[in-house]
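> Got a sequence here, can you build the structure:
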Amino acid sequence: MTRIVDYELFEVPPRWLFLRIETSDGVVGWGEPVVEGRSKTVKAAVEELMDTYLLGEPVNPIEDHWQTMYRGGFYRGGPVLMSAIAGIDQALWDAKGKALGVPVYELLGGAARERIEVYQWIGGDRPSDVAEEAKRKVEQGFSALKMNATEEIERLDDPAAVEAAVDRLRQVREAVGDEVDIGVDFHGRVTKPMAKRLAAALEPYEPMFIEEPVLPEQNDALPDIAAHTTIPIATGERMYSRWDFKQVFENGAVDVIQPDLSHAGGITEVKKIAAMAEAYDVALAPHCPLGPIALASCIQVDACSPNATIQEQSLNIHYNETSDVLDYLADPSVFDYEDGYVSIPDAPGLGIEINEAHVREQAEKDVDWHNPVWRHDDGSVAEW
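Take a look at the predicted model:
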């Protein structure tokens, strides 16, 4: 019986944590367990889970491993534990698929599509120069874009702040036309009253969705916001399990869910969240501003989820200043984007080959990424 015999963790730039597990048959599986800006904390959680529950255990019973890691501890959920579980889960699926010689999606019911549309980020943290950047990305072949709606925004901000957000979206829409989708990310920076005002003001320019219009702890406000707009509402990057998603499915306010395959319990859990969403006529668009292992995991779930609609990917995103997604792959062509889509891979496991020598080289560097702390004009902390 093939067992888990060893593991290693690698903190690599720009802000990622990779997990390598090895089996008694010599098969290697890769996962990406990380909370951006909290990689050392998640690293400790992965070590605790691997040492306590998984070393020496058989690879194949992944569902039982998931249940053990989640339910074996009295305290459950949250970003750190669920991200640690997520990366381990990815690595287990990668190893199992490689051992059986099939892509992970074949073990989850088989492919429901041949390719999935992707979107490209524009504009940076404080969105600027969006029209020119949008035109360049469309010329490169992307058919969907996403940008931040605002920079810092006050709890009750002035009309100029609303108009600035509208003007940015207007510029992009005029630059790329009506055949390009434009997602607008509120990034949890916006309070309920401002979310209602912004949604109404942005509506004439028909964004693909407004993302995380309020923080997850304010999800009870989503029905009220949805009543003020016909724009599809997306959320979920800071929700970590099917139990976190129950409320938004039941209140009917969300049209697109965005669980993160490196935060929401991995492939095992997100496949279940996707199936729940399908029952509520909610689309799946996994969150992924991360590295190649996270993206590969997303695509495996996209492949076998009928309600998957579009996939975030982080090539050239504003966070990737020192290393990028393709740098860690032995064959970067697996993520070639054609006509705004990426093909579903047919290689075993997660469908990618990690350049292990490059990972080890990059892991020698000092990696200490943390998100900025923004402040309002009065000195109080602003949402980033």
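> alpha carbons only for contacts and neighbour counts from here, please
OK.
> residue boundaries of the helices in the protein?
39-49, 62-71, 79-100, 104-107, 130-139, 159-176, 192-202, 222-226, 242-251, 266-279, 292-303, 356-362 (DSSP state H).
> Same list, those helices, but as JSON lines with mean neighbour count please.
JSON lines is the format used below for these (neighbours: other CA atoms under 10 Å):
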{"stretch": "helix 39-49", "mean neighbour count": "19"}
{"stretch": "helix 62-71", "mean neighbour count": "16"}
{"stretch": "helix 79-100", "mean neighbour count": "27"}
{"stretch": "helix 104-107", "mean neighbour count": "22"}
{"stretch": "helix 130-139", "mean neighbour count": "18"}
{"stretch": "helix 159-176", "mean neighbour count": "17"}
{"stretch": "helix 192-202", "mean neighbour count": "20"}
{"stretch": "helix 222-226", "mean neighbour count": "19"}
{"stretch": "helix 242-251", "mean neighbour count": "16"}
{"stretch": "helix 266-279", "mean neighbour count": "21"}
{"stretch": "helix 292-303", "mean neighbour count": "28"}
{"stretch": "helix 356-362", "mean neighbour count": "14"}
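> Next, the structure of the following sequence, for comparison with the previous one:
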Amino acid sequence: MKIGRIETFYVPPRWLFVRVESDDGAVGWGEASLEGHAEAVDGAFEALRDRFIGHDPRRIEDIWQVSYRGGFYRGGPVLMSALAGLEQSLWDLKGKVVGLPAWEMLGGRVRDKIRAYAWIGGDRPSEIADAAKVRRDQGFSAVKMNATAELDWIGTPRLFDEVVKRVEAAQATGMDVGLDFHGRVHRPMAKQLAKVLEPLGLLFIEEPLLSENPDGLRQIAELTSTPIALGERLFSRWDFKPFFEMGAVDIIQPDLSHAGGILECRKIAAMAETYDIAVAPHCPLGPLALASCLQLAACTPNVAIQEMSLGIHYNVGHDLLEFCSDQQVLTPEDGYLRIPQGPGLGITIDEDAVREAHKERHRWRNPVWRHSDGSFAEW
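Down below sits the predicted model:
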């Protein structure tokens, strides 16, 4: 068996799907979505095609090693996202050939389902409460929300009170809450806000500082008992290693479409397990990314919860499930997502719909926010 074709598809709102076909007609799908940079990732596939057309698709680890190490320059969001999408598609193809889910080939199932959460937005407590109720009706028992868009270097207790009220509004609907700082808050304010939030019993605070400031993250971790989460902007086990060693994180959030794919994230999770660190994969992406995350959750003991982006609001008019032929596989129930039982990634992609959507070739770009004084604000 040889790889005969590697195709990429721009799928709205902001996804990049990968399709690999062997010379005897076996097909696998993956997702190489890197929000706002689809063209760059697509360009990286030119080198992957040159190197791997004619290669045995079942030799997944060999393909990963050659791809990562064979180009001299390695790592980073673009190359690792391309490699992730290719790697996912190879697990999907191999699983369909041998009739096994990817999790079965990676050691077998350790759970039947995984708890899931979804993002909510809103400026006022009433808006947050309404959004949380929508998620509850969709089958979730946990949500994540932004901490704030306003806190900069210095602030006031009034701003802290607004954050607390928004969290309490979501919790009043029966939801558990994780709070995402998005790296928007500078260290002096992040330290104060972490202390103010501690009594609320949050699932986690995410990116209280950017991962570019590991010493600051360690300081915050020492100030609060609330779990610290980060990792969506880290792209390999080497990127995660220093955070494990310094004790600056309690929950890691690798993105399986940014951090090298399913097996690389399984290796990252195994490293985390030795430090008693939980895994909550980042996934505000499409169905193939989510299906890949569920393969990881199935066979990885320290995966604790899974993010998903259900609904058209978050996905800018497109639903996570619209390109799936078997939507129930990725639908939450009683707060959980079931582990897919089908071969490969366990979902079926509507290829005709994907090819039709690709004709538009989306040009999604990250929005830009500014503080009230006109200065740039972190996304």
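> Give me the TM-score for this pair.
The TM-score (TM-score structural alignment, normalised by the length of the second structure) is 0.96; 379 aligned residues with a CA RMSD of 1.6 Å.
> now the helices of the first structure as CSV including distance to Arg115 of the first structure?
Output for the helices of the first structure, formatted as CSV (distance: least, CA to CA, whole Å):
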stretch, distance to Arg115 of the first structure
helix 39-49, 31
helix 62-71, 26
helix 79-100, 20
helix 104-107, 13
helix 130-139, 19
helix 159-176, 23
helix 192-202, 30
helix 222-226, 30
helix 242-251, 26
helix 266-279, 17
helix 292-303, 7
helix 356-362, 27
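> Among the ones you listed, which comes closest to Arg375 of the first structure?
Arg375 of the first structure lies closest to helix 159-176 among these, at 15.9 Å (CA to CA).
> Show me what the closest one is packed up against.
If you count contacts as 3 or more CA pairs under 8 Å, 6 or more residues apart in numbering; DSSP states H and E, helix 159-176 of the first structure packs onto helix 130-139, helix 192-202.
> 10 Å instead, please
When contacts are defined as 3 or more CA pairs under 10 Å, 6 or more residues apart in numbering; DSSP states H and E, helix 159-176 of the first structure packs onto helix 130-139, strand 144-148, strand 181-185, helix 192-202.
> Endpoint to endpoint, stretch 363-378 of the first structure covers what distance?
Using CA to CA, to the nearest Å, the end-to-end distance of stretch 363-378 of the first structure comes out at 40 Å.
> got it, and stretch 224-244 of the second structure?
17 Å.
> for stretch 176-184 of the first structure, same thing?
For stretch 176-184 of the first structure, the end-to-end distance is 15 Å (CA to CA).
> just stretch 303-314 of the first structure next, same as before
Stretch 303-314 of the first structure has an end-to-end distance of 19 Å (CA to CA).
> Provide the aligned range in the second structure for it.
Stretch 303-314 of the first structure lines up with residues 298-309 of the second structure when matched by TM-score structural alignment.
> before we move on, what about stretch 62-78 of the first structure?
Aligned using TM-score structural alignment, stretch 62-78 of the first structure spans residues 60-76 in the second structure.
> Can you tell me what sits against that stretch?
47-48, 51-52, 55-57, 79-84, 86-91, 94, 233-236, 238-239, 258-261, 263-264 (CA atoms under 10 Å, 6 or more residues apart in numbering).
> The same query, at a cut-off of 7 Å, please.
Outside of stretch 60-76 of the second structure, the residues within contact range by CA atoms under 7 Å, 6 or more residues apart in numbering are 87, 90, 235.
> didn't the last one look like it was pressed against Pro77?
Yes: in terms of CA atoms under 7 Å, Phe235 of the second structure counts as a neighbour of Pro77; the distance is 6.4 Å.
> Please give me every residue in contact with Phe142 of the first structure.
Taking CA under 7 Å, 6+ apart, we find Phe142 of the first structure in contact with 119-120, 339-340.
> got it, and Gly344 of the second structure?
If you count contacts by CA under 7 Å, 6+ apart, then Gly344 of the second structure has 91-96, 100-102 around it.
> How far off centre is stretch 3-14 of the first structure?
Chain-centre distance of stretch 3-14 of the first structure: 20 Å, with CA atoms, centre = their mean, to the nearest Å.
> quick revisit: can you tell which of the helices of the first structure is closest to Thr150 of the first structure?
Within these, the stretch nearest Thr150 of the first structure is helix 159-176; the backing value is 5.9 Å (CA to CA).
> Please pull up the equivalent of Ser211 of the second structure in the first structure.
With the correspondence set by TM-score structural alignment, Ser211 of the second structure lines up against Pro216 in the first structure.
> Contact partners for that match?
Pro216 of the first structure makes contacts with Arg238, as judged by CA under 7 Å, 6+ apart.
> measure it to Lys192 of the first structure for me?
From Pro216 of the first structure across to Lys192 of the first structure, the span is 12 Å (CA to CA).
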